[in-house]
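Trainee: Quick one: sequence and predicted model below, then my questions.
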Amino acid sequence: MFGNAFGWPHLLIILAVILLLFGAAKLPALAKSMGQSARVFKGEMKAMKSDDDTPAAGDGDVAPAVEASPEVTKPASGSGTPPAS
């Protein structure tokens, strides 16, 4: 629709306006925070993509996990001798 709407002259004008708005002293901090934000965004997108790649539970031929029953121990009698039968 716009074709080549933003050429080099347009980008230079946009950069000059940003320089006037934020000042030369704040530009490195602004660039650093934008880079960190982009890195976090990429990491989150990669995590979402890897979550989509892993199959959900029940989708494959995976056997269900079997719970181990706890061992039943008899309480010790107070006298230390077995009860009479």
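Mentor: Looks like it arrived, so ask away. Only a predicted model underlies this, so the values are computations on that prediction, with no experimental measurement involved.
Trainee: Only C-alpha atoms from now on, for both contacts and neighbour counts.
Mentor: OK.
Trainee: which residues of this structure fall in helices?
Mentor: 8-22, 27-53 (DSSP state H).
Trainee: could these be laid out in CSV, adding mean neighbour count and distance to Gly60?
Mentor: Formatted as CSV, the helices of the chain follow (neighbours: other CA atoms under 10 Å; distance: least, CA to CA, whole Å):
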stretch, mean neighbour count, distance to Gly60
helix 8-22, 11, 51
helix 27-53, 11, 13
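Trainee: Let me have the ones you listed in JSON lines, adding distance to Asp59 as columns.
Mentor: Shown next, in JSON lines, are the helices of the chain (distance: least, CA to CA, whole Å):
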{"stretch": "helix 8-22", "distance to Asp59": "49"}
{"stretch": "helix 27-53", "distance to Asp59": "12"}
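Trainee: Pasting the second one now:
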Amino acid sequence: MFGLSELAIILIVVIAVLAAKKLPELARSAGKSARILKAETKTTNEDSGPSTRT
């Protein structure tokens, strides 16, 4: 009978084999999302700017 650790390793290998075709697409999408988030954060910081009270 398999132990928990062996079963987990087999499951990880099966998922990696089945998901291998989608990994480049997922990585590209994550990079694109990170760039958009960075640009939006920069824009938000520039819009608020230093607060000048009179």
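Mentor: Now that the structure is in, tell me what you want to look at. From a predicted model like this one, the values you see are computed outputs, not experimental measurements.
Trainee: care to give me the TM-score?
Mentor: TM-score for the superposed chains, counting by TM-score structural alignment, normalised by the length of structure 2: 0.60, backed by 43 aligned residues with a CA RMSD of 2.9 Å.
Trainee: Lys21 of structure 2 corresponds to which position in structure 1?
Mentor: Aligned counterpart of Lys21 of structure 2 in structure 1: Ala25 (TM-score structural alignment).
Trainee: Same check on Gly31 of structure 2?
Mentor: Gly31 of structure 2 maps onto Gly35 in structure 1, by TM-score structural alignment.
Trainee: ok, that match to Lys42 of structure 1 distance?
Mentor: Per CA to CA, to the nearest Å, Gly35 of structure 1 is found 11 Å from Lys42 of structure 1.
Trainee: cool, Leu12 of structure 1 as well?
Mentor: 27 Å.
Trainee: What of Leu15 of structure 1?
Mentor: Taking CA to CA, one finds Leu15 of structure 1 at 24 Å from Lys42 of structure 1.
Trainee: How about Phe22 of structure 1?
Mentor: 26 Å.
Trainee: try Ala24 of structure 1
Mentor: For Ala24 of structure 1 relative to Lys42 of structure 1 (CA to CA), the value is 28 Å.
Trainee: Repeat that for Met34 of structure 1.
Mentor: Taking CA to CA, one finds Met34 of structure 1 at 12 Å from Lys42 of structure 1.
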